[in-house]
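K.L.:
I need the structure of the sequence given here:
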Amino acid sequence: MGSNRFHRVILKGLLAAFLASAALPSFALAQANTRAVTRPLEPDTQPMKKDRVETQPAEGNAQGAAEEQTQPDGIVPSGGVELYQRMGAALPPAPPEKPYNGPIDEAYGAYQRGFYVTALDKALTRAGAGDAAAQTLVAEMMTKGLGIKRDAKTAAFWYRQAAEGGDPAAMFQYALLLMSGRDVPRDKKLADEFMRKAAEAGNSSAQFNWAQIVVSDNPGEKGLHLALPFYEKSASQGVADAQYAVAQLYVALKDLPQEKKAKAREWLERAAKAGFDTAQLDMGVWLVNGIGGERDYDKGFEWMRIAAHRGNVAAQNKLSHLYINALGTRPNPVEAAKWYVLSRRAGLQDPALEDFYLGISEETRKQAIEAANRFRRG
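P.N.:
Prediction:
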């Protein structure tokens, strides 16, 4: 049955592999979702990282050799999903709503109730008079074709008017248009200016994106220190990617106060509970290795399992190691081989797991391939 080979991947090698994955990631500029309407609530955009991959559908086959026939042609990064679609764990309690005693905005009220024609009619009148909030609403509705035919170029005009009028949501959206050159001439300098202004005005998505820009423009620890306050502000407003970044920086930056470093795992857990699969992966890594707190193999296994089920290939690979070494779970060669098969199909090579896989019996490999195919079909 290959039992000796099953235990060949020892704990020392596992922890070394886990530690290697715990290094500070390179942060890529995240383009938040295009929702701009912010009244009366702030936007809940949650950009995704690129660790998530999707592969071609598996071809059912009961023969052991069929595993090689189901290799995908390549790895395709997913387009990401909204927060409510990626809940892998219980969400943290929602923050209490802030009391609102200001004037009632009839245009936004109609928009939120789905009365788009009414909302557009009321907003256009105010937009023409220079109301920045109404201009943002008009741009949003034209972008999505709500109550009017979709018109991206005219929407860009209204975003610009609202941005120049000081609306934070419009400044953020217009900055994104300027970055991409979509429907407006590309202008990085002006885009950065509007992104910074939106971030300073409190827009949570702009705060995260401006932090990314600062890191990109200022390589090394200097840039990370300059960006950290914006990551922290965005994280405090619930942006999961910012919470993840704060956790990583609290661990990586050496000269931060100890009270901040002590909260690194707390921020990472908040991002993980929001359904961010990369944070779920790192929660598993941190708990297994004792990063940011005590070791907890059981909880580490659970977070790794959640991330693996969400499609995170690195988590699938590491979950295989946990099953082999019985860390947080009982040893299970079928499950170990199943998760290895899934991660290998996605292009992640692992010589130690390949050695384990070749050492198990043909019947175990067959069961693992069938389990992997069921998972992909599901």
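K.L.:
use CA for all of it now, contacts and neighbours both
P.N.:
Noted.
K.L.:
just the strands in the chain please.
P.N.:
Counting by DSSP state E, one finds strands in the chain at the ranges 53-54, 76-77.
K.L.:
so which of those is the most surrounded?
P.N.:
strand 53-54 (a mean of 18; mean count of other CA atoms under 10 Å).
K.L.:
pull out the buried positions in stretch 354-366.
P.N.:
Across stretch 354-366, burial judged by 16 or more other CA atoms under 10 Å covers 356-357, 359-360, 364-366.
K.L.:
one more: stretch 202-221?
P.N.:
Buried residues in stretch 202-221, counting neighbours by 16+ other CA under 10 Å, are found at 202-216.
K.L.:
for the residues you listed, which one is nearest Gln173?
P.N.:
Taking CA to CA as the measure, Ala206 is the one of those closest to Gln173, at 8.9 Å.
K.L.:
shouldn't that closest one be in contact with Phe172?
P.N.:
Yes. Using CA atoms under 8 Å, Ala206 makes contact with Phe172 at a distance of 5.7 Å.
K.L.:
please enumerate the shared neighbours of the two.
P.N.:
With contacts defined as CA atoms under 8 Å, 6 or more residues apart in numbering, the residues shared by Ala206 and Phe172 are 195, 198.
K.L.:
re earlier: how about the strands of the chain in JSON lines, adding distance to Trp158?
P.N.:
Shown next, in JSON lines, are the strands of the chain (distance: least, CA to CA, whole Å):
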{"stretch": "strand 53-54", "distance to Trp158": "36"}
{"stretch": "strand 76-77", "distance to Trp158": "33"}
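K.L.:
out of the buried residues of stretch 354-366, list just those in helices.
P.N.:
356-357, 359, 364-366 (DSSP state H).
K.L.:
ok, Pro272 touching Glu266?
P.N.:
I think there's a mix-up here, since residue 272 is Ala and not Pro. No. Taking contacts as CA under 8 Å, Ala272 lies outside contact range of Glu266: 9.8 Å.
K.L.:
these two: which is more packed in?
P.N.:
Using other CA atoms under 10 Å as the criterion, Ala272 and Glu266 rank with Ala272 on top: 31 against 17.
K.L.:
one more, so I can put them side by side:
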Amino acid sequence: MKKKSVIAINLCLIASIVTLFGNKIYMLYIGDCHQLWEEAQTHYVNRQYEKARELLEKIAHIDTAHHAQYLTGDMYLKGLGGEIDYDKALKLFHQSAAGGNTYAENNIGFMYTYGLGVTKDYSQAFKWLNRAATQGNPEAQIGMGSLYKNGWGVRKDCYIAMTWYLRSVAHGNTDAMNNIGYLYKNGLGVPKDFEEAYFWFKKAADKNNPIAQYNVGNMYCYGEGMEKDFAKGAEWLTKAALQGNAPAQYNLGRMYQWGKGVKKDLQQARFWFQKAIDNGHEKAKEALTKIKSDLSKEDTEDPLLFT
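P.N.:
Predicted coordinates:
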């Protein structure tokens, strides 16, 4: 009996030692992962994407590392720090979503909406976007708005789209503000109202949203709900162009080409057309060809500019 008791005590002691050292090793491991996570975030914020991705890949396999899984997946989705890999992105988003990460849920919905690495499937898009949106995710709320605005997998209803955009605006989302401006400008789900459109575009533009800055600039140039003011239009288009907005770069190039709101400057026009081309703007190619072939000539005013 005593022998059995001694054996039992020894087994308990061994188990305690194993548990003690196991917990220490586990805590050291968790500590290392936390440090890697902190370092990865620092590199990400500083746009050192290759290093950030390298560090994140070391911890994203941990079941509970839901934030790391989401961020690593987002880098695969956008090609930050390496090549785009939709399969890896989707797998990581699902792992992160299993832990309740609404941004991962939103990105799954985004991938199904646009067919990125998966067959385009609006029912799946709705499922994932709605799941995240009803939990208050502002990006997913915009996604839901876009489904209703375009009639993707649901009956087209711009009024419902507006309600989703307004929910996103409550979180300060400037893309949602810009989208509301778009609905008012075009009379979608609401009466056409340039004053309201300008209000929402300007609200987002003041918060440095480049698409909204482009829209404000265009309203001034086209005189939508106001007197034309090419100088103010050029000012807002410049703000958008400096953030890489291709349509703004193209329109700014046209303004320099014809001297609208700015002093005519064909070299500046050429510069902005090239920037627009670099960002995928097709019309800018033809405009740049004309500028290159006629830099020394005086051109007549383009009758189609802002009419």
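K.L.:
please state their TM-score.
P.N.:
Superposed pair, TM-score by TM-score structural alignment, normalised by the length of structure 2: 0.56. Supporting alignment: 227 aligned residues with a CA RMSD of 4.6 Å.
K.L.:
between the ones in helices among the buried residues of stretch 354-366 of structure 1, which sits nearest Pro185 of structure 1?
P.N.:
For those, with Pro185 of structure 1 as the reference and CA to CA as the criterion, the closest is Tyr357, at 53.7 Å.
K.L.:
contacting residues for the closest one?
P.N.:
Counting by CA under 8 Å, 6+ apart, Tyr357 of structure 1 has contacts 337, 365.
K.L.:
distance check, it against Lys188 of structure 1.
P.N.:
50 Å (CA to CA, to the nearest Å).
K.L.:
and if you look at Ala123 of structure 1?
P.N.:
30 Å.
K.L.:
likewise Val285 of structure 1?
P.N.:
37 Å.
K.L.:
Ala245 of structure 1 too?
P.N.:
24 Å.
K.L.:
who has more neighbours out of those two?
P.N.:
Ala245 (27 against 16).
K.L.:
all helices for the stretch 151-300 of structure 1, in order.
P.N.:
152-164, 168-180, 188-200, 204-217, 221-236, 240-252, 258-261, 264-273, 277-289, 297-309 (DSSP state H, counting those that start in this stretch).
K.L.:
switch those over to CSV; also include distance to Val138 of structure 1.
P.N.:
Listed next are those as CSV, based on distance: least, CA to CA, whole Å:
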stretch, distance to Val138 of structure 1
helix 152-164, 7
helix 168-180, 11
helix 188-200, 19
helix 204-217, 20
helix 221-236, 26
helix 240-252, 29
helix 258-261, 42
helix 264-273, 33
helix 277-289, 35
helix 297-309, 39
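K.L.:
looking at those, which is nearest to Val117 of structure 1?
P.N.:
helix 152-164 (16.0 Å).
K.L.:
list the buried residues for that closest one?
P.N.:
152, 155-163.
K.L.:
tell me the two of these that are most distant?
P.N.:
Every pair of the buried residues of helix 152-164 of structure 1 checked by CA to CA; the farthest is Ala152 and Ala163, at 15.9 Å.
K.L.:
report the contact partners of the spatially most central residue of structure 2.
P.N.:
Among the residues of structure 2, Glu139 comes closest to the average C-alpha position under CA atoms, centre = their mean, at 8.5 Å. Shown in contact with Glu139 of structure 2 (CA under 8 Å, 6+ apart): 103, 106, 133, 168, 173.
K.L.:
so which of those wins on neighbours?
P.N.:
Of the contacts of Glu139 of structure 2, with other CA under 10 Å as the count, Asn106 tops at 29 neighbours.
K.L.:
ok, that one touching Gly136?
P.N.:
No. Applying CA under 8 Å, one finds Asn106 of structure 2 not in contact with Gly136, separated by 11.0 Å.
K.L.:
coming back round to it: from the buried residues of helix 152-164 of structure 1, which is closest to Leu177 of structure 1?
P.N.:
Taking the buried residues of helix 152-164 of structure 1 together and measuring to Leu177 of structure 1 by CA to CA, the closest member is Ala156, at 7.7 Å.
K.L.:
map the closest one onto structure 2.
P.N.:
If you follow Ala156 of structure 1 across to structure 2 using TM-score structural alignment, you land on His94.
K.L.:
ok so, going back, how about the buried residues of helix 152-164 of structure 1 in JSON lines, adding distance to Leu137 of structure 1?
P.N.:
Shown next, in JSON lines, are the buried residues of helix 152-164 of structure 1 (distance: CA to CA, whole Å):
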{"residue": "Ala152", "distance to Leu137 of structure 1": "13"}
{"residue": "Ala155", "distance to Leu137 of structure 1": "10"}
{"residue": "Ala156", "distance to Leu137 of structure 1": "12"}
{"residue": "Phe157", "distance to Leu137 of structure 1": "12"}
{"residue": "Trp158", "distance to Leu137 of structure 1": "9"}
{"residue": "Tyr159", "distance to Leu137 of structure 1": "9"}
{"residue": "Arg160", "distance to Leu137 of structure 1": "12"}
{"residue": "Gln161", "distance to Leu137 of structure 1": "12"}
{"residue": "Ala162", "distance to Leu137 of structure 1": "9"}
{"residue": "Ala163", "distance to Leu137 of structure 1": "12"}
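K.L.:
no further questions, thank you.
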